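How does the following fold in three dimensions:
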Amino acid sequence: MISSWRRRRAARRARKRHDEHDDNGGMTMQMDMETELMIPSHFRCPISLDLMKDPVTLSTGITYDRENIDKWIEAGNHTCPITSQSLKTLEPIPNHTIRKMIQDWCVDNVSLGIERIPTPRIPVSSFDVLQILSKLALAKQREDSEGFVELVVELKGLAKESERNRRCIVANGTGCVLSAMFEAFSERSFHKNIALLEEILSALTLMLPLDENAKFHLGSCVSLNCIVWILKHGGDLSGRRNAVLVLEESLSSSAADQQHKVDALVEIEGAMDALVKLIKEPICPTTTKASLTTIYYMLSSSSSSTSSSPTLVNEKVIIRFVEMGMVSLLLEMLVESERSICERALHVFDGLCSCDQGREKAYDHALTMPVLVKKILRVSDLATEFSVSILWKLGKNEKREEEGSVLVEALQVGAFQKLLLLLQVGCGEKTKEKASELLKLLNLHRDRLECIDSMDFKDLKRTF
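Below is the predicted model:
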């Protein structure tokens, strides 16, 4: 294949002279110089037909550019694209000879605008990862904390270097090994090993999502106690961030395992306060989302989509969060927040409204009705579902009949029209049932003043 490089400098000079005339008053001269350069066939990747930047050879003896052959293998292909032979190993070998020849060719043609390709860093292999894990095990046996930290830092550096390295590190069970070691060090006097434990958490955040074995180790009582301690007393913001990310991941298990871990987490002194503090004093959007998800896990067993009566045991968890001011925090957050945070905040709010105390706080807050109605059909289907669920719980359980009741306020901010439109556009079956029941409740108060903000509907995408 022939690739052409224009000698732009010569062409520009030629164009500058196009207005120049000869002595006879003569003719305008214009030059357009172009040089064609042939790329040697063995320098081109058989997949893309472009010049290879990081040539690697498969077990079949065919050389490809690493980026292209990696995509081929990641797509589930375990054969050579050219020969169709099965690959004995999925890890290609760097072809240094071809790479050096390509670099020399680039240097020889630098005058034609060819830039020398940089020498690529060799990606980590499974053998390299297993060697580091073996050294970690030895350092743990010798109680060599400094050596252990150095190895974890090395793993982090390799994972950050490229996505391919990160996948290789994860595929060789590093997450499970580090989680088991985190649990083991937590069983000892973790205050002496706090720097080491924080380094492990930092490394684990680069390997998310973790497998079930890793989550098992991180969800043990000793591990949870250590994570919460770091969450409360971490030396810097990054330590607290890593702690809540790993805590969220450890709770994302099956229902039975999650309930067991949540029960253990609730019993840890200061765990709930630390999570609420991350909402009050956010570090970054990722941390806020992790905190909201963790709080939802703590509420999930106590709230139900078909009932507004939580179990007696878990009702204490909801009440505790309500007493910490979560209802007010969530409403203020919902005024302006990105989609993913909005969905999580509404999910937590829905759980808090499963008990009388949570609903009372919602009734008393001026932002409740305007914010909830505003979110219907404005953020996402999930946000609409949660908003309707909260409105349903508030409207169904309200006992006040005075002029300022929640149903009247909902009418005034356009809830009736929003719910009618929701039924026309379409929604899930459970959301449809709640919206229909809400419309019946609201219809009883329709003789009172209504006020709609027509701007709520300007961006709505209709299906008709």
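
C-alpha only now, for contacts and for neighbours.
Noted.

Report the buried residues of stretch 160-178.
Neighbour-count burial for stretch 160-178 flags 164-166, 168-170, 172-178 (criterion: 16 or more other Cα atoms under 10 Å).

gap between the two ends of it?
17 Å (Cα to Cα, to the nearest Å).

Give me the contact list for that stretch.
Stretch 160-178 is contacted from outside by 123-126, 129-130, 133, 155, 158-159, 200, 204, 206-207, 210-211, 213-214, 217, using Cα atoms under 8 Å, 6 or more residues apart in numbering.

re earlier: is it possible to export the buried residues of stretch 160-178 to CSV including secondary structure and distance to residue 323?
Putting the buried residues of stretch 160-178 into CSV (DSSP: H, G, I helix; E, B strand; the rest coil; distance: Cα to Cα, whole Å) gives the following:
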residue, secondary structure, distance to residue 323
164, helix, 47
165, helix, 46
166, helix, 42
168, helix, 46
169, helix, 44
170, helix, 41
172, coil, 45
173, coil, 42
174, helix, 41
175, helix, 37
176, helix, 38
177, helix, 40
178, helix, 37
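
Helix or strand next in line after the helix or strand where residue 258 lies, which one?
Element membership for residue 258, per DSSP states H and E: helix 255-267. Per DSSP H and E, the first helix or strand lying C-terminal to helix 255-267 is helix 271-280.

now the other sequence, so there's something to compare against:
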Amino acid sequence: MVLGWRRRSSTGHRAAAAKKKPSPGNLDMDQLVIPKHFLCPISLDLMKDPVTLSSGITYDRQSIDTWLEAGNFNCPVTNQVLRNFDMIPNHTLRTMIQDWSAQNQRYGIQRVPTPRIPIMAVEVSEILFSITASARRVDQNGCLECVQIIKKWAAEGDRNKRCIVENGAASVLASAFDAFASDGIKKNARVCEEILSALSWMMFPSLDEETQKYLGSHASLDCLVWFLKVDGDLLVKQNSILALKELLSNSNDQNKHAVEALAEIEGVNKILFGFIKEKSSMTITKSSLTVVFYLVSFSEKLRSAFLEMGLVSLLLETLLDSEKGVTERALYVLDCLCDCKEGREQAYANALTIPVLVKKILRVSDMATEYSISAVWKLCKNATRQEERVLVEALQVGAFQKLLVVLQVRCAGEYDTKDKPTELLKLLNPYRAGLECIESVDFKSIKRSF
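As a prediction, the model looks like this:
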């Protein structure tokens, strides 16, 4: 036994020694000393795009960009107030860093690529002028060429994206989209797709009024809905529904105009209903729910059409197994539908309504809790004698105890979380005797207020 142990021990020592023996394949980064002048004074990382400021100090472009965008007007090293914000590429230093990286690839150092020079405002202005001219002539090829240049610039970095947006690209592209859509959707489908693709990342956090005006025109809305209808690239559908969502999400006159115009387009309700039902893409599903909310909020005609299609049942089925974003939006729409008599009647008729709504209280998020309570409150408050069973059902699935917890922790949200729970408790109280039931699992993760 002892000999066997010694034999294994000896083998282990030999293996350990072999493991410790250095080889070109396992050289460690700790053995490598990076020259100090190759390191950015801000991030202390190897510079990939060294630029020199008016103070004479060189930084990595990304690091100094972040520093200046934070509102700092001085050089981080010298604390000297900068005369200007010009960044002069230090080509000599970059070449030295690239040569050093190539020589030390065996240490795992990747060769620093030659950075692309950021675009200037004048270049963006020239391209946008060409897009405007091409749209005026309805020149597909000319516009496509310019839009592809915009997309190529945007792919090169956030700095380029900011420069593109700051020079008014969104409104120019939206104007071109409107011009080509007005000339004919089918024959200009390709250029409209490209414009929409370029616009997709410019819509956040919000659209300016001029961009809204062009995207909200009848021709543009017809084109966006047409993209949703036809069998084609899922990304095109996603860009179209995102454009509609951002367009309707702005609370101004353009929003109301767009809702009214969209409501007049035949078949839009069927398309959105299908997107929610199919769940082909999380982005499309969430955006479709948001668009549906605005349509049922402002258009009685479309609200009735959606209800006839069975929107309440679809929303309840969606709520059974959905992630947070979809759940919140589905509850948002369901709460809105409970404002009208027809919506409440469908909710009363569905056996899932109260159990699902109560289940979502304190389970998903503060926002979901708000919408769930609001919907239950509307259903209980407006219940006729024949519909009073919803109050009993709410008690049976544990609504009373959950409402007490909501009042205790005072969930934060856009809506008033105190009045509706309190009034709902008063409505439920007369039916309490012998009917309460509660799932304790709902309270395990509650954040206490003390």
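
Can you pull the TM-score for these?
Scored against TM-score structural alignment, normalised by the length of structure 2, the superposed chains reach a TM-score of 0.87; 429 aligned residues with a Cα RMSD of 2.9 Å.

so which of the buried residues of stretch 160-178 of structure 1 comes closest to residue 237 of structure 1?
Closest approach between the buried residues of stretch 160-178 of structure 1 and residue 237 of structure 1, by Cα to Cα: residue 178, at 21.6 Å.

Now do the aligned residue in structure 2 for that closest one against residue 159 of structure 2, distance only.
Counting by TM-score structural alignment, residue 178 of structure 1 corresponds to residue 173 in structure 2. Separation of residue 173 of structure 2 from residue 159 of structure 2 (Cα to Cα) stands at 19 Å.

Residue 211 of structure 2 too?
From residue 211 of structure 2 to residue 159 of structure 2 the distance is 22 Å (Cα to Cα).

Show me where the stretch 101-250 of structure 2 has its helices.
For the stretch 101-250 of structure 2, the helices defined by DSSP state H, counting those that start in this stretch cover 121-137, 140-155, 158-166, 169-183, 189-199, 209-215, 218-229, 234-249.

want to throw those into TSV with distance to residue 264 of structure 2?
Below are these laid out as TSV (distance: least, Cα to Cα, whole Å):
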stretch	distance to residue 264 of structure 2
helix 121-137	27
helix 140-155	29
helix 158-166	32
helix 169-183	17
helix 189-199	22
helix 209-215	16
helix 218-229	10
helix 234-249	14
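
Aligned to residue 392 of structure 1, what sits in structure 2?
By TM-score structural alignment, residue 392 of structure 1 lines up with residue 377.

Please tell me I have it right and residue 130 of structure 2 contacts residue 141.
No: in this structure, residue 130 of structure 2 is not within contact of residue 141 by Cα atoms under 8 Å, at 11.5 Å.

These two: who's more crowded?
Per other Cα atoms under 10 Å, whichever of residue 130 of structure 2 and residue 141 has more neighbours is residue 130, with 17 against 11.

what's stretch 305-320 of structure 2 aligned against in structure 1?
Going by TM-score structural alignment: stretch 305-320 of structure 2 matches residues 320-335.

chain center to the matching stretch, what's the gap?
Centroid displacement of stretch 320-335 of structure 1 relative to its chain, using Cα atoms, centre = their mean, to the nearest Å, is 24 Å.

list the buried ones in the helix holding residue 258 of structure 1?
257-259, 261-262, 264-265.

Next: stretch 106-116 of structure 2.
For stretch 106-116 of structure 2, by 16+ other Cα under 10 Å, it's 107, 111-112.

Quick one: end-to-end length of that stretch, please.
End-to-end for stretch 106-116 of structure 2, by Cα to Cα: 26 Å.

How about residues contacting that stretch?
24-25, 27-29, 32, 48-49, 97-98, 101-102, 105, 156.

out of the residues you listed, which are buried?
Counted by 16+ other Cα under 10 Å, the contacts of stretch 106-116 of structure 2 give 48-49, 97-98, 101 as buried.

And the furthest pair within those residues?
It's 49 and 101 that sit farthest apart of those, by Cα to Cα, at 13.5 Å.

Many thanks, I have nothing further to ask.
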